[in-house]
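K.L.:
after the sequence you'll find the predicted model.
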Amino acid sequence: MRVLFVSWAWPTHFYPMVPLAWALRAAGHEVRVAAPPGLAAHVTAAGLPYAPGGHDLDAVARIRDYIPGRTPGPAGRGPRAVTLFAELAEAMADDLVAFARAWRPDLVVHEPTAYAGPLAAAASGARAVRLPWGADLMHRQATQEAEEHALAPLFARFGLCGPESADVLGALTVDLCPPAMQVPEESRPGPLDRLPMRYVPYNGAGRIPVPLPPAERQRPRVCVTWGTTVGRLDPSMMLAGEVVAALDALDVGIVVAVAAEQRPLLGALPARAKVLESVPLHCVLPHCDLVVAHGGAGTILTGLAAGLPQLVVPQLIDHGFNAQRFTATGAGLSLTRDEAHPEGLRAAVRALLDEPAYRKAAEGIRDDNARRPTPARVAEQLAEFVESTEGGRPC
């Protein structure tokens, strides 16, 4: 079986795909990852074969427009963001369709905002499989109507007409989000064929330093991390340094996980704060008791996979959505930017460390996640799906 993974150049959308790609390769299937050049180094660092897919657009500049308060009008993952995602698909379309028609994949696995994925699937006769990076933010009626409208001209350009051609929901959705955090079924516009999959954290490649001291210690350890996106969009939203300064008054150990290029954004830190630069988060959190972060899906899910309660200070529209779904699990708390003053941060951290219910909820989600099908099992299910529908290949 041949499987083509598709993402635009946004690493945190690509990372959740990696364990499934590994599992498919380990099972003997052929795998390629098609993306613009900006993602190439991340793909090869994950040990996966890279296929060039179009050219890069300055998505960072465009996404800055979606930061609340910066520009008037609607923001977020609705119609305005769909326009950006359609432009990203346009930038990838020619190369990706040519590659897919030549290579002839059986499956195209794409993250929900990589519209070039379903385009390549339709053009080559493959089956499209969605792989959301967390709670299914994109499965909304208004979003799907906007997607169909925005993508119709692109699909028509390749001779793909009709409503089924621009179907971004595909044949299957691989669902790696723990059920406790997933969008309730009644909140979605319609049912999807979903394959549940265990969330296996992959937070990028990196060098692992001398291990942190073992878990048996005198005081709890808090990990402060602010992802890789916020600092690129607006350095003033990189609150990790402020959070560390506030927590220095508490009797806790402090670990700061940060991308090396964003280390200067932390400013001066207390001497006792241990900074880990570009260390994969899943290698850090098993040595911690609590996470304080920005609300990115990868950070939240990695924390839940480790069974840790979390304090979330969302900065972007999708972070707010993630925070809402996360706090509904009972595994943590969320503060607005205005509430995240030093005393507010300290009070929330004390509550999360002192009240056992938060950790119990997080550990329950960790255990539920561990019982879900592994990427290896999902790879088997995808192969079974292709075999069962082999006669129906349209092209």
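P.N.:
Yep, it's here.
K.L.:
all contacts plus neighbour counts: C-alpha atoms, from now on.
P.N.:
OK.
K.L.:
burial check on the residue nearest to residue 288 when sequence neighbours are not counted, number of neighbours?
P.N.:
In space, and not counting its chain neighbours, residue 288 is closest to residue 221: 5.0 Å by Cα to Cα, 6 or more residues apart in numbering. When counting by other Cα atoms under 10 Å, one arrives at 20 neighbours for residue 221.
K.L.:
alright, now check it against this:
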Amino acid sequence: MRILFTFIGGLGHFRPLIPIARAAQAAGHTVAVAGTGKRTQEITAAGFTAFPTSGPPQPTSPSERAPMEAPDPEADLRQLAEGFAGRGARRHAAAITEIARSWRPDVVVRDEVDFGSAIAAELLGLPCATVIVLAAGGFLRPEVVAASLREVRSEVGLPPDPEMTMLSRGPILAPFPQSFRDPQFPLPPDTFSYRSAVVPAPGPPREKPTVYVTFGTVNTAIEPFGPVLGGLATLPVDVVATVGNSIEPAELGPVRDGVRIEQFIPQDEVLPHCDLVISHAGSGSVIGGLTHGLPSVLLPMGADQPYNARRCADLGVAQVLDPMTATADEVRAAASTVLADARYREAAAEIRDEISALPLPDETIPLLEALV
């Protein structure tokens, strides 16, 4: 069987596809990945044939880096509707249709905001599965994207879809337990939840806690690192911080002993050795931390991040700070509280245990095979 995995956007949309794609390869299926040309290097480095759906990335310098802007939920929803469900869906509907006619996949597996691939699959009569990449829910709602998708569907000759069934057509695969989902925005009842990897049992408590700091790996804002590293500077903790490919670690200035700053470290290599995560509340960072039973301090900056942060707070696994106003003192207080109050770790451990009980990615493959 030939399976075409597709995503639109950054690495947070690609990485959830990787465990299933590798499981498909291990089962003897032929796999390719289609995504933005900015991510071709990461696709091939992960071991997959890459089909770029846009041009290569353009280099940027620190002087060209845009300053961090205050969270604007309405602007984020407009970007989802006009960018992902409008321009992006139009681009991917054309690109994936062309790729599929040439490469001839049997099944398409898309990230949930890659609407254009769902349209292309429907147009070509191909079965399509969806991988959930917005963990808490709430950001992607049918009423937000309906008008834009109606236009794109009409342009390619597909009939109206007033119930927006295209969003949940085919298997829905979620790399997290459904208990994490905000109950106001439930997933379909037949959603298949799985865990992305085997996680080793937690080791004995460390004498000195380690804090992992990440605000994403692409177009990372530099501003939050100042108060976060400043707040951690006087705590008796070690720190591992990843700053992304647009920031040089030296830009953050000198740091004390016990602080390591890198552009990128795979989080699966870091998290088993940590006690606390400080992040932007991206779905991958939050679920990655909870997979290891780690509580968080969260500074959500946009898109689905505020929804994830609220859900984490509701579940008792995180404290949430404002990324625009948080001071070093506030970061220090929040980190100290989450590390000292056992209730945060106990709540995170409950979710870790739920995740550990989920099936592995190889159990998603029969669902894909059944589509053909």
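P.N.:
Good, I have the coordinates. This one's a predicted model, so the numbers in the text were calculated from it and none came from an experiment.
K.L.:
TM between them?
P.N.:
The TM-score (TM-score structural alignment, normalised by the length of the second structure) is 0.86; 360 aligned residues with a Cα RMSD of 3.0 Å.
K.L.:
how near is the residue nearest to residue 288 of the first structure to residue 192 of the first structure?
P.N.:
40 Å (Cα to Cα, to the nearest Å).
K.L.:
do residue 120 of the first structure as well
P.N.:
Distance from residue 120 of the first structure to residue 192 of the first structure, by Cα to Cα: 21 Å.
K.L.:
and those two? Which one has more around it.
P.N.:
residue 120 (31 against 14).
K.L.:
so who does that one touch?
P.N.:
Listed by Cα atoms under 8 Å, 6 or more residues apart in numbering, the contact set of residue 120 of the first structure reads 93, 96-97, 100-101, 108, 126.
K.L.:
what is the burial count for the residue nearest to residue 94 of the first structure when sequence neighbours are not counted?
P.N.:
Nearest residue to residue 94 of the first structure, sequence neighbours excluded (Cα to Cα, 6+ apart): residue 54, at 6.9 Å. Neighbourhood size, residue 54 of the first structure [other Cα under 10 Å]: 21.
K.L.:
quick check: residue 54 of the first structure is in a helix.
P.N.:
No. Counting by DSSP: H, G, I helix; E, B strand; the rest coil, residue 54 of the first structure falls outside a helix, being coil.
K.L.:
which ones are touching it?
P.N.:
Each residue near residue 54 of the first structure by Cα under 8 Å, 6+ apart is listed here: 35-37, 91-96.
K.L.:
pipe those into a markdown table and attach neighbour count and distance to residue 28 of the first structure per row.
P.N.:
Below are the contacts of residue 54 of the first structure laid out as a markdown table (neighbours: other Cα atoms under 10 Å; distance: Cα to Cα, whole Å):
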| residue | neighbour count | distance to residue 28 of the first structure |
| --- | --- | --- |
| 35 | 29 | 22 |
| 36 | 24 | 26 |
| 37 | 18 | 27 |
| 91 | 19 | 31 |
| 92 | 28 | 28 |
| 93 | 23 | 28 |
| 94 | 15 | 29 |
| 95 | 18 | 26 |
| 96 | 26 | 23 |
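K.L.:
just give me the closest of those to residue 261 of the first structure.
P.N.:
Among these, residue 37 lies closest to residue 261 of the first structure (Cα to Cα), at 19.5 Å.
K.L.:
isn't that closest one right up against residue 53?
P.N.:
Yes. Using Cα atoms under 8 Å as the test, residue 37 of the first structure is close enough to residue 53 to be in contact (7.3 Å).
K.L.:
show me the strands in the stretch 151-300 of the first structure, by range?
P.N.:
172-175, 194-196, 221-225, 253-258, 274-277, 290-293 (DSSP state E, counting those that start in this stretch).
K.L.:
quick one: residues contacting the spatially most central residue of the first structure.
P.N.:
Central residue of the first structure (Cα atoms, centre = their mean): residue 133, 3.7 Å from the mean position. Going by Cα under 8 Å, 6+ apart, residue 133 of the first structure touches 12-13, 16-17, 111, 176-177, 297-298.
K.L.:
which one of those is nearest to residue 168 of the first structure?
P.N.:
Nearest to residue 168 of the first structure among the contacts of residue 133 of the first structure, counting by Cα to Cα, is residue 111 at 9.9 Å.
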